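S.K.: okay, structure incoming, though there's no sequence with it:
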């Protein structure tokens, strides 16, 4: 064996493979040969070099692994020395899309809330407002007066007051200008938003437009989201459209994280009575029927309505333990757990 060789081809060199097959990946407990821990091997002039991913290994474990490899080739007839180079591989950026079958169900508020809470949890999160015709994020994130700049052909996200990189057509076009574009131009604009200089963001929250049109198709074909969170109100008409959205993502092999029911009940601020102007429990039942996880209810709340209209959503979501804000926070924290489980 000579030259840099991907570890997957070590099976073609049974001698080298047999030497290390009993060495365990200390993070998984599996054989070093069968995991993807070793990314390349090189044997030249009796000098054997391995390149090993260090993700998940402590310094002590790295030292132990290096010693085990050296011991495996002591007095070896074709290997005089071994060298192990540990490298940190950057995890793939997670793309989480927030979708709805129809407009007006709270998709943009959920997207902004996810970004804000994940930022509080320590994630390097970016926010893409992909609703080209009706961008809402500049108002929700209080960035209406910040213009977008570019570095060559790549857009530079603006930075919100909470330190979240964000891009929206609302920063590029005049707020009062109608965007009357056909499909190809819309898809091109979306690609520019996605391919911007997101730098070290490890999570992108993508606020999709309602429906199952050009942007959704561009998303699943070109950018392959790691998961989609569907939001709907309890109304039958909204759930019918949400079911169509689920069908699109399923047919394209896009993982559906779960379904959220928004506008689930209203508590009167005067008498405390709870009413259900849009019905109750429809989204949870739909999730059960479609075989997807139900992620919870978000009630109608004056706190969120006032916060979104005034661009103060961030302040509303900080340490709130009641009202609609608490429900948004709970769902965002659940997404944080999901992300941790799918690193």
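M.R.: Right, received. Where do you want to start? Values in this document were obtained by computation on a predicted structure and should not be read as measured data. Numbering: from 1, shown residues only.
S.K.: only C-alpha atoms for contact and neighbour calcs from this point on.
M.R.: Noted.
S.K.: can you name the residues that contact residue 130?
M.R.: By C-alpha atoms under 8 Å, 6 or more residues apart in numbering, the contact list for residue 130 reads 168-169, 190, 193, 206-209, 215.
S.K.: from those residues, which ones fall inside helices?
M.R.: 169, 190, 193, 215 (DSSP state H).
S.K.: any idea which of these is closest to residue 154?
M.R.: Residue 154 lies nearest to residue 193 out of the ones in helices among the contacts of residue 130, by C-alpha to C-alpha, at 8.7 Å.
S.K.: tell me how many other residues surround the closest one.
M.R.: Neighbours of residue 193 under the rule other C-alpha atoms under 10 Å: 24.
S.K.: just residue 271 next, same as before
M.R.: 7.
S.K.: tell me the buried residues within the ones in helices among the contacts of residue 130.
M.R.: For those, a burial check counting by 16 or more other C-alpha atoms under 10 Å picks out 169, 190, 193, 215.
S.K.: separation between the nearest residue to the second one once chain neighbours are set aside and residue 219?
M.R.: Nearest non-adjacent residue to residue 190, counting by C-alpha to C-alpha, 6 or more residues apart in numbering: residue 130, 6.2 Å away. Taking C-alpha to C-alpha, to the nearest Å as the criterion, residue 130 is separated from residue 219 by 10 Å.
S.K.: this is the other structure I want to compare:
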């Protein structure tokens, strides 16, 4: 119960000022030297659906439109963002007052990731949940983010400690949910949607990865993983379908080569428009 109220603000169901203050009390402030204007999380209910790919391509697409973009890689135990940008051998610098300086990609995208502070990129991060959550807060608070228009946060899959920490600690302006065509997706997307709603985080929409394969001869779209259910899932939860990303060997080759920022991503136009509208 708040000192300014005579009732339990968490159960009264009213939008009193003290209750709103309590809802935002977990937000972690940036250090005074940093500026981040918009923060968008990229989430998934399960691993292996291409969340890091979407994070990377969204940052690249927004950078291509003239915005200063950055990526906070909150997937601490599975950090793949530096590899996609060819930053695997780059370390993290320090300012005189002790702030971490993020790595910068060839086109100027700032990146902060656990793999940039490990001795070897193959070293495992064997940390418990609270320590991992603390590292995410450090990346947000103790990094020098210089006048960033859009920060994209690559979230770990699921609804555990670290996603909860990001939802509570970072001032998210919205999230993009990444999924795949399998029928199981309805349940998995539902978990991510319901968590976001419970935390009062706006959902920009769904991105379906590995949506189809274009036949190189006739151009027909082949549903490799079965017919997509994304439209009905989106309708059920009242959210938009922002993109359908095809299965394309060029995408995998680009990520493996560390050249993701030179990959054209026309499928993300609606997702980019949604981010700009935030």
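M.R.: Alright, I've got the coordinates. As the structure is a prediction and not an experimental result, all values here were calculated from the model.
S.K.: send over the TM-score of the superposed chains.
M.R.: The TM-score (TM-score structural alignment, normalised by the length of the second structure) is 0.82; 242 aligned residues with a C-alpha RMSD of 1.8 Å.
S.K.: for the first structure, longest strand please?
M.R.: strand 256-267 (DSSP state E).
S.K.: mean deviation (superposed) between it and the second structure, please.
M.R.: With mean C-alpha distance after the TM-score superposition for the first structure, strand 256-267 of the first structure departs from the second structure by a mean of 1.0 Å once superposed.
S.K.: quick check: what element follows that strand along the chain?
M.R.: strand 274-275 (DSSP states H and E).
S.K.: what lines up with residue 138 of the second structure in the first structure?
M.R.: Under the alignment (TM-score structural alignment), residue 138 of the second structure maps onto residue 192 of the first structure.
S.K.: tally up the residues packed near its match, please.
M.R.: Count around residue 192 of the first structure with other C-alpha under 10 Å applied: 14.
S.K.: got it, and residue 236 of the first structure?
M.R.: 15.
S.K.: surely it meets residue 282?
M.R.: Yes: counting by C-alpha atoms under 8 Å, residue 236 of the first structure touches residue 282, with 7.3 Å between them.
S.K.: my read is residue 243 of the second structure is in a helix, agree?
M.R.: No: secondary structure of residue 243 of the second structure (DSSP: H, G, I helix; E, B strand; the rest coil): strand, not part of a helix.
S.K.: from residue 102 of the first structure, how far out is the equivalent of it over in the first structure?
M.R.: Alignment note: residue 243 of the second structure maps to residue 296 in the first structure; criterion TM-score structural alignment. Distance of residue 296 of the first structure to residue 102 of the first structure, computed by C-alpha to C-alpha: 19 Å.
S.K.: with residue 111 of the first structure instead?
M.R.: The value you get for residue 111 of the first structure to residue 102 of the first structure, if C-alpha to C-alpha is used, is 15 Å.
S.K.: so for those two, which sits in the more crowded spot?
M.R.: residue 111 (26 against 23).
S.K.: quick check: the more buried one vs residue 140 of the first structure, distance?
M.R.: From residue 111 of the first structure to residue 140 of the first structure the distance is 10 Å (C-alpha to C-alpha).
S.K.: with residue 6 of the first structure instead?
M.R.: In terms of C-alpha to C-alpha, residue 6 of the first structure sits 48 Å off from residue 140 of the first structure.
S.K.: these two: which has the busier surroundings?
M.R.: Neighbours per residue, other C-alpha under 10 Å: of residue 6 of the first structure and residue 140, the larger number sits with residue 140, 22 against 15.
S.K.: that one matches what in the second structure?
M.R.: Under the alignment (TM-score structural alignment), residue 140 of the first structure maps onto residue 84 of the second structure.
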